[in-house]
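Colleague: What follows is a predicted structure for the sequence shown.
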Amino acid sequence: MLQDRARAWAPVVLQAVPRLRRVDAAPSSDRSGGQPALAAAAAVVGALTGLTAATFRLLLEHAGEARIDLVRWAHGSPVLGFALVVLVCAAGTSAASWLVHRVEPHAEGSGIPRVEAVVEGRKAPGRFRILPVKYVGGLLSIGSGLALGREGPSVQMGGTIAAVVGRALRRSGPDVRLLVAAGAAAGLATAFNAPIAGGVFVLEELLKRFDPRTTLATLVASAAGFASAHVLLHSSTSDFHVPQLAEPSLAQAPLVLAVGVACGLLGVAYNWSVIRSLRIADTSRWPVVVRAALIGAAVGAVGWFGPGLVGGGDDLTQQALVGHGTVLTVTGLLVLRFVLGVVSYAACTPGGLFAPMLVLGSNLGLLVELLGQTVAPHQTPEPAALALIGMAAFFTATVRAPVTGLVLATEMTGSTTLLPPMLGACAVAMLTAAMLRSTPIYDQLTQRAVNATRVNAAEGHPD
């Protein structure tokens, strides 16, 4: 009887074998050209992303300078000048909101969560028009003074360019997603002049794997983006400058651990506040354009009194890294930038979270240093040391990507002296956030993006 059954099943098995072989062979056929072809495609993606992100960065710098010049000029007529500044900021923010919500909704916010969802296969690569809407919308919103960063738009623009290139080269679906991640690396590398951090962030946070194929594509794109951006930016130096730092000692460990705990606590509060503000915005009955205009007007009012307090905040991070400020001023700046960052992201216009995180982390580290000087001056390192450690620790607490935090802080300052205490502070910050059961910010934002896609599909609006 068993022999009869075997004879009956034999033709079925023999017919299935070729199919099994074809399925097994599919990945190799998808990888047409092998690793050299993939590396070449990644290089193209990186070069195009580098040029796009570099022009975006240059125009943002000009927009920030123009906003500051406007405020200075408007102070010649206090009443009308104040109204003009508020009106200009409100108009720019509302225009960015209109572009997002009327032309391309997928250009909203940072862009990193959407790229992460695409890389994970939970969302399809978006349309090309994400790129121009993200570009122009980012210039309008960040240029108007919203406390947002350039890295989010740069990452999503890189992912969009990668999707277009991957389709043009007829790469497979998995390869297109891999190129999207590579484009994201190039965008981050250009935004922060940090090619290694760009690659590491994508491998640690987006892809969450370090196999040879993904590593090759990511690092090639990051290097190509950095190289092509150099043609326009003409700068290979670090974004931030720190004084010569002394070697760390064990006597400073208590304050380093204090920075880690403080960053962990503030990071948890920041993540909760950002997500809470988005939920309020999602359920608000106010039209999105009106809401964005009001937020822009409020930011413009703050910028009237302190032009350097609004925008991405690179100058504020630089001031912290050289130790400028008192306990009172740094505390006030922390509170103001915390609120500005949360409210600005709730406007749902293009803009990232990295740069605001660096402002908060560096100033929190500086605040711990200033307090330490009053309690234990001989065990307290110089201000730049704890400010730099705070940058990496706060990023780790919010994003939960410690390697990226370490590499990013190191590349952006060009300082490697404090890597051991930075590592300890990052570990403590990560442990603090984990013990408080805080979900990493991009995981929450990615899930929000996926949920929005499901809602749109249920309402008959395809992704």
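Modeller: Happy to help now that I have it.

Colleague: rest of the way, CA atoms for contacts and neighbours
Modeller: Fine.

Colleague: Look up how far Val155 lies from Val256.
Modeller: Here Val256 is placed at a distance of 32 Å from Val155 (C-alpha to C-alpha, to the nearest Å).

Colleague: The two: which is more packed in?
Modeller: In this view Val256 and Val155 are compared by other C-alpha atoms under 10 Å, and Val155 has more residues nearby, 32 against 29.

Colleague: Which secondary structure state is assigned to the more buried one?
Modeller: helix (DSSP: H, G, I helix; E, B strand; the rest coil).

Colleague: Quick check: Leu60 touching Ser144?
Modeller: No. Using C-alpha atoms under 8 Å, Leu60 is not in contact with Ser144; the gap is 9.9 Å.

Colleague: neighbour-wise, which of the two wins?
Modeller: Ser144 (31 against 22).

Colleague: from memory the more buried one sits against Val88, does it?
Modeller: Yes. When contacts are counted by C-alpha under 8 Å, Ser144 is listed as touching Val88 (7.5 Å).

Colleague: who touches both of those two?
Modeller: Taking C-alpha atoms under 8 Å, 6 or more residues apart in numbering as the criterion, Ser144 and Val88 both touch Gly300.

Colleague: top helix in the protein by residue count?
Modeller: helix 34-74 (DSSP state H).

Colleague: Can you list the helices and strands that that one packs against?
Modeller: If you count contacts as 3 or more C-alpha pairs under 8 Å, 6 or more residues apart in numbering; DSSP states H and E, helix 34-74 packs onto helix 78-98, helix 130-143, helix 151-168, helix 173-192, helix 212-233.

Colleague: Surely Glu369 and Ile389 touch.
Modeller: No. Assessed by C-alpha under 8 Å, Glu369 is found out of contact with Ile389, at 10.8 Å.

Colleague: out of these two, which sits in the busier spot?
Modeller: For Glu369 versus Ile389, neighbours defined as other C-alpha under 10 Å are more numerous around Ile389 (33 against 28).

Colleague: and the more buried one, what does it touch?
Modeller: Shown in contact with Ile389 (C-alpha under 8 Å, 6+ apart): Val256, Val259, Ser362, Gly365, Leu418, Pro421, Met422, Ala425.

Colleague: for comparison:
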Amino acid sequence: MAALLQLRAKWAWARLIALAVAMAVLVGSACAFFLWNLEAVTRIRFDHPWLLWLLPVAGMAVAWLYHRHGGESDGGNNLILDRIHDPGGGVPRRMAPLVLLGTLVTHLFGGSAGREGTAVQMGGSIASAVARPFLLAKGHVRMLLMAGVAAGFGAVFGTPLAGAVFAVEVAVVGRPGLRALPLCLLASYVGDLVCRAWGAGHTHYHIDGVAGPLAAGYLDALLLGKIALLALACGLVAWSFATLCHGLSARLRRWVPQPVWRPAIGGLAVIVLFLIAGRADFLGLGVWSPDAGAVTLTSLFSSPEIHPSAWVWKLAFTVVTISAGFKGGEVTPLFFIGAALGNALAGALGAPPELFAGLGMVAVFAGASQTPLACTLMGIELFGPGHALPLVLVCGLAFLASGHSGIYRSQRFAMRKPLWRRPPGHP
């Protein structure tokens, strides 16, 4: 009997591994398709800037589609986290195509949003669809959902190690689901390999102006102090971003009960912000621009020019876009906000702009997502192991400074941060 039980357990694990690989191939392919189309619609928007004036109408169309046919899909990333906590309800299959279409519409018409939400939701939706016919145990469904998140995150950013750790770290802050880590690592690397095999490209970031500490000891007490100040600022900005998004979203839901009208109001607000700012740098993803003089995420790593207010503008554009219900996610705009904040503080503190842009980029995300380990590993994957020490410092301090308000409402806390009130539900 014992031998039979061991055989059944091994068969269950072998089946779970096979399902994770198959799922990751599908997720990696979906992410490649998404990245190709995201690049295409971004180019179309740059070629036809008048599309911004249709953003309110486009947002209404997507909101109507979700309201009429989306069901639970409108829960987005929070629904994925809810299903990781309790896999019983499953994730709708329709979530993947809906969020793909919704995100492409957001970027085609100039909304300031990201792409991680799309990848995570496609990963969770595909993982749930793969699991459904096999009647897996709840624990295995939970691990497969986490592997789907890992595959999507790792594939869309080209950071498979960070993707796997993000998947096990994000659901419960302070209590990572380490049992699922091997499966998440497998799925994340397979998803990334498949996405690259399809020829989908990723943005490359380089901290060229500063040698890494493994090559030359550039870190001294003064620079470490400046990095600590940057980290605290990034944590407070991350807290502000999450608080503003949740607050504005709640007010829009209260003031505008009909969900179809919220993106119309948000789209008009984005247009007003564009007219006030007088430039298109803060629309869309913000990674690149055909305008050589534009402030973009990549330009913040290559230009010695300081842009003291760019992070404020990008934060305002993104808070309005996300709170109004546009699809896409927050991570790439958070990268922009963090890099621009690092650039601004580098000018004020007399620090290397390239280094502070890179550190700020991952630190704001660490605070907003409450995933400091994943963001540290992402920084190492993006910038190289030579910057590991400042990355650990900046992500850890930003996490501590960001309080208990992250961008994901369904996140749970198994720890209490010093100097902050206890999070909801914390004993």
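Modeller: Cool, got the structure. Note that the structure is a prediction, hence the values are computed from the model and not measured.

Colleague: residue in the first structure matching Pro160 of the second structure?
Modeller: Aligning on TM-score structural alignment places Pro160 of the second structure opposite Pro195 in the first structure.

Colleague: for that match, what are its contacts?
Modeller: Pro195 of the first structure neighbours (C-alpha under 8 Å, 6+ apart): Ala185, Ala186, Leu188, Ala189, Ser222, Ala223, Phe226.

Colleague: same thing with Gly329 of the second structure?
Modeller: So Gly329 of the second structure contacts Ala113, Gly114, Arg115, Glu116, Gly117, Thr118, Ile322 (C-alpha under 8 Å, 6+ apart).

Colleague: Export these as JSON lines, with columns for neighbour count and distance to Ser402 of the second structure.
Modeller: Supplementary listing: the contacts of Gly329 of the second structure in JSON lines, determined by neighbours: other C-alpha atoms under 10 Å; distance: C-alpha to C-alpha, whole Å:
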{"residue": "Ala113", "neighbour count": "31", "distance to Ser402 of the second structure": "21"}
{"residue": "Gly114", "neighbour count": "24", "distance to Ser402 of the second structure": "21"}
{"residue": "Arg115", "neighbour count": "27", "distance to Ser402 of the second structure": "22"}
{"residue": "Glu116", "neighbour count": "22", "distance to Ser402 of the second structure": "20"}
{"residue": "Gly117", "neighbour count": "25", "distance to Ser402 of the second structure": "21"}
{"residue": "Thr118", "neighbour count": "30", "distance to Ser402 of the second structure": "24"}
{"residue": "Ile322", "neighbour count": "23", "distance to Ser402 of the second structure": "19"}
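
Colleague: From the residues you listed, pick the one nearest Ser128 of the second structure.
Modeller: Thr118 (15.3 Å; C-alpha to C-alpha).

Colleague: close enough to count as contact, the closest one and Thr103?
Modeller: Yes. Thr118 of the second structure is within contact range of Thr103, at 6.9 Å (criterion: C-alpha under 8 Å).

Colleague: neighbour-wise, which of the contacts of Pro195 of the first structure leads?
Modeller: Neighbour max across the contacts of Pro195 of the first structure (other C-alpha under 10 Å) = Ala186, 45 neighbours.

Colleague: Counterpart of that one over in the second structure?
Modeller: When the second structure is aligned by TM-score structural alignment, Ala186 of the first structure is paired with Ala151.

Colleague: Widest-spaced pair of the contacts of Pro195 of the first structure?
Modeller: Leu188 and Ala223 (11.1 Å).

Colleague: Common neighbours of Thr118 and Thr103 of the second structure, please.
Modeller: Residues touching both Thr118 of the second structure and Thr103 (C-alpha under 8 Å, 6+ apart) are Lys327, Gly328.

Colleague: how far does stretch 365-384 of the first structure sit from the chain's center?
Modeller: Centroid displacement of stretch 365-384 of the first structure relative to its chain, using C-alpha atoms, centre = their mean, to the nearest Å, is 29 Å.

Colleague: okay, how far is it across that stretch, tip to tip?
Modeller: With C-alpha to C-alpha applied, stretch 365-384 of the first structure spans 9 Å between its terminal residues.

Colleague: Can you mark which positions in it are buried?
Modeller: 365-370, 372-373, 379-384 (16 or more other C-alpha atoms under 10 Å).

Colleague: ditto for stretch 64-76 of the first structure
Modeller: Buried residues in stretch 64-76 of the first structure (16+ other C-alpha under 10 Å): Gly64, Arg67, Ile68, Leu70, Val71, Ala74.

Colleague: tell me the contacts of the counterpart of Leu366 of the first structure in the second structure?
Modeller: Taking TM-score structural alignment for the superposition, Leu366 of the first structure sits opposite Asn343 in the second structure. Residues near Asn343 of the second structure by C-alpha under 8 Å, 6+ apart: Leu300, Ile306, His307, Pro308, Pro353, Glu354, Phe356, Ala357.

Colleague: mean per-residue distance, the helix or strand encompassing Asn343 of the second structure to the first structure?
Modeller: Element membership for Asn343 of the second structure (DSSP states H and E) is helix 331-349. For helix 331-349 of the second structure, the mean distance from the matching residues in the first structure following superposition reads 1.0 Å, by mean C-alpha distance after the TM-score superposition for the first structure.

Colleague: mind checking how far that helix is from the chain centre?
Modeller: Distance, centroid of helix 331-349 of the second structure to centroid of chain: 16 Å (C-alpha atoms, centre = their mean).

Colleague: coming back round to it: what is the nearest of the buried residues of stretch 64-76 of the first structure to Arg127 of the first structure?
Modeller: Checking those against Arg127 of the first structure with C-alpha to C-alpha, the nearest one is Gly64 at 29.2 Å.
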